[in-house]
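Visitor: Sequence and predicted model, in that order:
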Amino acid sequence: MKKIYLLLAVLFIQSNVFSQMEEDGWYLSFGVNAINNLGTQSPINSPDDWYFNSVPATLSAEFNWAGNFSIEPSLSYNQIKSGKSLDGGQLDKDYDYIALDTHVKYYFGKFLLPKSNRIELYANAGLGFFHIDETNISANLGGGILFWLSDKKNIALRAQTISKFAFNHPKSGFDNNHFLYNLQLVFKMN
């Protein structure tokens, strides 16, 4: 009986997704990022200690394959300067931060804001690779908001938060759990 309820729920969700399906498309985005790797569980703890240095760039490409679902690989670069605090300790040299992430996104804003044509909310989950002092792999969870700057939906501004949970957290030194924030311009390619 539970399998029947599960099957009905999946069919209901799938019918809602496909009823709202839009044209498949590619989106390219670029912007800036900030890192919060303070060794706390709060995504907003000590904002003055976030890392936003050098050229904090983020590049990504997103493919919308089924209306509310898309996939996005992204590349982020930042730098953590000496003298800053990292996981409670002072740094004696500069460190580069590099992250490669792939996320599946689910856009659910139409369900919460059905009359809004310009605001889209989404949740994302995926895997990532990142390097500060060593290399680690992470499971990622996050979300964001997309604000279309035109009715044609060809350019947008996106704010996104990603929680990166390191696989080898206890032994990873600086390369452990952290938050990655992005602010990007998004361009529709087709």
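Guide: Cool, got the structure. Residues are numbered from 1 along each chain as shown.
Visitor: going forward, measure contacts and count neighbours with C-alpha atoms only.
Guide: Will do.
Visitor: nearest spatial neighbour of the most centrally placed residue in the chain, skipping sequence neighbours?
Guide: Centroid check for the chain by CA atoms, centre = their mean gives I162 as the closest residue, at 4.3 Å. Leaving aside its sequence neighbours, I162 sits nearest to G142 (CA to CA, 6 or more residues apart in numbering; 4.3 Å).
Visitor: hold the first one in mind and look at this next one:
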Amino acid sequence: MKHLKIAVLALLLIASYSNANAQDKENPWMLTFGTNAIDISTASDATSGYFGSYKFDGNNVNVIPWLSRVSVARYIGKGFGLELAGAMNKVDRPWGAGSDVTFFGLDLNVKYDLNNAFGQTGWFDPFLYAGLGENWVGAENGLGLNLGAGFNAWISDNVGINFTSGYKKVNTPVDFKMFQHSLGLTWKFGNKDNDGDGVNNKDDKCPEVAGLAEFGGCPDTDIDNDGVMDCCDKCPEVAGLAEFKGCPDTDGDGVQDSKDKCPEVAGLKTLHGCPDTDGDGVADGDDACIDVPGPKGNSGCPYKDTDEDGVIDIIDRCVEVPGPASNEGCPEIFVDQETVNEAAKGINFDTGKSAIRPEVATILDNVADILKQNQNLQFRFSIEGHTDSTGSAARNMDLSNARANAVKTYLVNKGVSANRLTTKGFGQTSPIDSNATKEGRFNNRRVEINEVK
């Protein structure tokens, strides 16, 4: 037993220096030879523990020290493989009384390499398996379910030590459960060399073309004379750069031609090899103002500010009239009062009437246009009605209010918001001319429009 421990430790020490990987598509076959031990759950297990007394007296754990288990496995892909395994042993009789009986099992298992899920671990190669098998126990036989785990400890690229431990539930005239453990030597093989150059496919950079080992299995040729051997040249017939695996960068901007949207004009990597003359982050080909920086959202052109008030036109509510940004580019003070006064000259009425005269309608149309201009929309206005001295003061007060309301109604119908307009009548109290003459009384029968401050 002491010598066996020393041998196992020596093999594990050797395995710790190995860089071998698991069974894979380059070594798809695996052959394993070894010995196995079986522990069948019997009545004696109730007092000695499920795994038995370990006295190796045939009572609980049964071991055949010579070759007693053989398996062959084939890698399928993505970590999965199929294994066909056969084993023989002598076991406690699972039913009835009597001496030990011969056991023989033939199993077909699906194996999964855990390195495929967690990454390669070098020499250590753990796996899980599940499958079905036919089991012969003495003169009886039955189908069994297999579940288990194990690992391979690789000594070299192709040779390793295999340990497997599994659970079986066997369906014979009397169902029983058992554990089967095995230790053996495993060998993986099947590596190919398609081009016959002595370099295995897994290490051959040119697996279909014969070459030299010093060039990774590729031939010593460089058709385009760019210093990149054809074996590693992605563009073998066009001279290129090593940093681009032999592919060209015609304009020398650090972007290889296959990824360069402007392969003949040096540009920026961030713009896929295209230039940006004004440095605004918009490639020249997409920039409507190639020499003046501007945002991408405006096709590389600066936003216009017609009134030069520092508020760009797209957010300036008064594009042609300067005003602070705090007021959306519109003036905070009404600057068009004189314009309104001038436009409103001539809003006069016939004696005793509040109807809008035809010539006054034209005047009011111009006034409405002024009040609706963007820079004036924030201001409110008072429409003030007046009369001459004809008639009673009370009658003239009502008439002045009617004239003011008539003008308001007209302006509202022309699109001026009603909440911006107020009306007030002054009657005959505020004449601007003499009531002693016909012309003076005409001038007094008027409406004025003023900003409400």
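Guide: Looks like it came in fine. Computed from a predicted model, the values in this text were never measured in an experiment.
Visitor: what's the TM-score here?
Guide: After superposition, the two chains reach a TM-score of 0.72 (TM-score structural alignment, normalised by the length of structure 1), with 158 aligned residues with a CA RMSD of 2.6 Å.
Visitor: sorry, back to before: can you tell me how far the residue nearest to I162 of structure 1 is from V104 of structure 1?
Guide: Using CA to CA, to the nearest Å, G142 of structure 1 is found at 10 Å from V104 of structure 1.
Visitor: Can you check which residues contact both of these two?
Guide: Common contacts of G142 of structure 1 and V104, defined by CA atoms under 8 Å, 6 or more residues apart in numbering, comprise 124-125.
Visitor: Contacts only, for N78 of structure 1.
Guide: By CA under 8 Å, 6+ apart, the contact set of N78 of structure 1 is 33-35, 51-57, 96-98.
Visitor: Now do the same for the residue nearest to the centre of structure 1: its match in structure 2.
Guide: Residue pairing (TM-score structural alignment): I162 of structure 1 is matched to G166 of structure 2.
Visitor: circling back: ok, the residue nearest to I162 of structure 1 to Y95 of structure 1 distance?
Guide: From G142 of structure 1 to Y95 of structure 1 the distance is 25 Å (CA to CA).
Visitor: out of those two, which sits in the busier spot?
Guide: Between G142 of structure 1 and Y95, counted using other CA atoms under 10 Å, G142 has the larger neighbour count: 19 against 16.
Visitor: Tell me the secondary structure of the more buried one, please.
Guide: strand (DSSP: H, G, I helix; E, B strand; the rest coil).
Visitor: Tell me which residue of structure 2 lines up with it.
Guide: In structure 2, the residue matched to G142 of structure 1 (TM-score structural alignment) is G148.
Visitor: Just give me the match in structure 2 for E23 of structure 1.
Guide: By TM-score structural alignment, E23 of structure 1 lines up with E26.
Visitor: I'd say the residue nearest to I162 of structure 1 and A159 touch.
Guide: No - G142 of structure 1 lies out of contact with A159 (CA atoms under 8 Å); the separation is 11.0 Å.
Visitor: what residues do these two have in common as contacts?
Guide: Both G142 of structure 1 and A159 lack any common contacting residue under the criterion CA under 8 Å, 6+ apart.
Visitor: coming back round to it: V159 of structure 2 versus the match of I162 of structure 1, what's the distance?
Guide: Going from G166 of structure 2 to V159 of structure 2 by CA to CA gives 22 Å.
Visitor: Who are the contact partners of H178 of structure 1?
Guide: The contact partners of H178 of structure 1, by CA under 8 Å, 6+ apart, come to 35-39, 163-165.
Visitor: in structure 2, which of those residues remain in contact?
Guide: Retained in structure 2 (both residues aligned by TM-score structural alignment, their matches' CA atoms under 8 Å) from those: 35-38, 163-165.
Visitor: All the strands of structure 1, in order from the start?
Guide: Remark: strands assigned in structure 1 by DSSP state E are 25-36, 57-66, 69-80, 85-86, 89-90, 95-107, 119-131, 135-148, 155-166, 178-188.
Visitor: Without its sequence neighbours, what residue ends up closest to W187 of structure 2?
Guide: Leaving out its chain neighbours, the residue that sits closest to W187 of structure 2 by CA to CA, 6+ apart is V159, at 4.7 Å.
Visitor: Equivalent analysis for D24 of structure 2, please.
Guide: Nearest-residue entry for D24 of structure 2: Y75, 6.1 Å, with adjacent residues in sequence omitted and distances by CA to CA, 6+ apart.
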